[in-house]
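# what follows is a predicted structure for the sequence shown.
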Amino acid sequence: MEQKAGHKFVGRGTHKGKGIAVFTSGGDSQGMNAAVRAVVRTAIYLGCKVYFIKEGYQGLVDGGKNIVEAHWASVSSIIHKGGTVIGSARCLEFRERDGRLKAAKNLIDNGITNLVCIGGDGSLTGADIFRQEWSSLLDELLSKGSITAEQRQKYRTLQIAGLVGSIDNDFCGTDMTIGTDTALHRIIEACDAIVSTAYSHQRTFIMEVMGRHCGYLALVAALTSEADYVFIPESPPPDDWQKRLCDKLEQVEMPV
């Protein structure tokens, strides 16, 4: 007897009453607004009470007006915009336990037990540390009288989902990180523009692109723009790279 493949369907309003917040952190990348929009409208569909945390981790630590409820119309007409409409900022205070303690208190005050972090390596690392410390942070808040025993029990678990907003494409578990495709598109546009001047004056241009410890942008841009040489961090150049580069360029025949 043939069996039908099972599937799980999440119905409208099945998570009614749960609090979820979304924030963007670290460097901005194209596509962050689309991700924020998807989180907000999916959360509303599920019946959650959804919040913006403005200015990244700084807003999480400061609380107050930085944590605001989001509605369906709050994310209208943002999908095409670059950067992030809810702001992003690096926060040294969150690196310390006192800062994370303030952040935990702000989440509990707003009834938030689910976080969506959109950011890069540092942002997601911070989110993971926050998750690991959550139980001890609540214990400390309880001992100080900042929260009640009922709150300690009700908000005992913090769920965090990470969306990688990084143009470098330097995270495993995803085919392409948020912002990579747009960054690559901009690089190719720049290469196409500068090649005309290179041909006109028989000159060589060296272009430096982002990537940190990941050479994805440099490698793919070099392949698509027919570059003669490429350096990537995964394969450090030899000590005599200047000579090798000059030798390679001398072999290139310029069009007549």
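Arrived safely.
# switch to C-alpha atoms for all contacts and neighbour counts from now on
Fine.
# and Cys191, how far from Ile108?
50 Å (CA to CA, to the nearest Å).
# with Thr197 instead?
In terms of CA to CA, Thr197 sits 58 Å off from Ile108.
# you'd agree Leu115 is in a strand?
Yes: under DSSP: H, G, I helix; E, B strand; the rest coil, Leu115 sits within a strand.
# quick check: it touching Ile20?
Yes: at 5.7 Å, Leu115 counts as touching Ile20 under the criterion of CA atoms under 8 Å.
# which SS class is Val36?
helix.
# ok, the closest residue to it other than its chain neighbours to Asp98 distance?
Spatial nearest neighbour of Val36, excluding adjacent residues (CA to CA, 6 or more residues apart in numbering): Val22 at 6.9 Å. Relative to Asp98, Val22 is positioned 22 Å away (CA to CA).
# ok, second structure coming up, stack it against the first:
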Amino acid sequence: MKRTASRQLQYVLTTALAWSLALLIFFPILWMMLTAFKTESQAYQLSLFFTPTLESFHEVFSRSDYMSFAANSIAISGGVTVLSLLVAIPAAYSMAFFPTSKTQKILLWMMSTKMMPSVGVLLPVYLLWKSIGLLDTVSGLIIIYTLINLPIAVWMTYTYFCEVPKEILEASRIDGASTWQEVCYLLLPMSLPGLASTALLLLILSWNEAFWSINLTSANAAPLTVFIASYSSPEGLFWAKLSAASLLAVAPIMVLGWLTQKQLVRGLTFGAVK
């Protein structure tokens, strides 16, 4: 009886702690959502009770072309996801099934590039992009985002491929399957949950990337992160308008994450996290 009571108490405390952490993490998003429906004067009042208004949303839409920013974000995120997977899948296939003595060193080197601060290479990248005509273009952001996220894509895809039994692929080779057939008809279907979670993660990372979009774009290719930054001015922060713009920017990716959370968790537990 004592052991059962102790387990129940532990379960209650663990559940309460989990809910407390979840509410603590979600509170800034909740506050942003509430502030978006306030007036500027109400936004400076720490109150949960107010009369909702769409005034800030009207001002945001009248001031900026939201759909243009959203279209750029969709094009950039989709392009980065597709391009990253096109490069990561062959690379991970080679490393997982035909490893060499330098495979682990290459993987560690790829991840070490994520430790380098972006501002350290901003100037050379900016000058290079300007000289070859990629500045303020969607293709320019797709390339730089792909280079940034490629180590994560390769690592995750590699871990998923390592979970696939090599005997199945060897049997397909004995039956006369080509490399293309082996990858398309065996490897990819068996790794689909992991690849789907990788694609979702790449999509989210690309959608939320702000540093490079703010520094490499001005008008033509500006995504929603630049849209949000435009509401910070020398005169100060207009909290209601900034919250409305932020809600419009994060809402699509939040809805996507909510709808695909089971697939994302399933893919991550498939082998990406050990």
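Perfect, I can see it now. Please read these numbers as outputs of a predicted model, since none were measured by experiment.
# need the TM-score between these chains.
Superposed pair, TM-score by TM-score structural alignment, normalised by the length of the first structure: 0.26. Supporting alignment: 113 aligned residues with a CA RMSD of 6.1 Å.
# neighbour count for Leu115 and Ile20 of the first structure, which is higher?
Between Leu115 of the first structure and Ile20, Ile20 has the larger neighbour count (other CA atoms under 10 Å), namely 25 against 22.
# what separation do you get for the more buried one and Arg97 of the first structure?
22 Å.
# can you check Lys243 of the first structure too?
In terms of CA to CA, Lys243 of the first structure sits 51 Å off from Arg97 of the first structure.
# over to Cys246 of the first structure?
Counting by CA to CA, the gap from Cys246 of the first structure to Arg97 of the first structure is 52 Å.
# same check, this time on Tyr51 of the first structure
23 Å.
# looking at these two, which has the bigger crowd around it?
Legend: neighbour count by other CA under 10 Å for Tyr51 of the first structure and Arg97, higher for Tyr51 (22 against 13).
# what helices and strands are in contact with whichever strand or helix holds Phe23 of the first structure?
Using DSSP states H and E, Phe23 of the first structure maps to strand 19-24. The helices and strands touching strand 19-24 of the first structure, judged by 3 or more CA pairs under 8 Å, 6 or more residues apart in numbering; DSSP states H and E, are helix 32-45, strand 49-53, helix 56-62, strand 114-119.
# now the very next helix or strand once past the third one: buried residues?
I take that to be helix 56-62 of the first structure. As assigned by DSSP H and E, the chain's next helix or strand after helix 56-62 of the first structure is strand 67-69. Within strand 67-69 of the first structure, the residues that count as buried by 16 or more other CA atoms under 10 Å are Ile67.
# same deal with stretch 241-255 of the second structure?
241-250, 253.
# can you tell me which of these are in helices?
Of the positions in those, 241-250, 253 sit in helices, assigned by DSSP state H.
# dump those residues to CSV, plus distance to Arg7 of the second structure.
Output for those, formatted as CSV (distance: CA to CA, whole Å):
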residue, distance to Arg7 of the second structure
Lys241, 48
Leu242, 46
Ser243, 43
Ala244, 45
Ala245, 46
Ser246, 43
Leu247, 41
Leu248, 44
Ala249, 43
Val250, 40
Ile253, 38
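# for the residues you listed, which one is nearest Val154 of the second structure?
Ile253 (22.8 Å; CA to CA).
# what sits against that closest one?
Residues near Ile253 of the second structure by CA atoms under 8 Å, 6 or more residues apart in numbering: 204, 207.
# so how far is Leu259 of the second structure from it?
Ile253 of the second structure is 10 Å from Leu259 of the second structure, by CA to CA.
# that older thread, which of Thr197 and Ile108 of the first structure has more neighbours?
Each of Thr197 of the first structure and Ile108 has its neighbours counted (other CA under 10 Å); Ile108 has more, 18 against 13.
# so the more buried one versus Leu142 of the first structure, what's the distance?
From Ile108 of the first structure across to Leu142 of the first structure, the span is 12 Å (CA to CA).
# go on, Arg244 of the first structure?
64 Å.
# show the subsequent helix or strand relative to the helix or strand where Gln42 of the second structure lies.
Element membership for Gln42 of the second structure, per DSSP H and E: helix 40-43. For helix 40-43 of the second structure, the following helix or strand on the C-terminal side (DSSP H and E) is helix 55-63.
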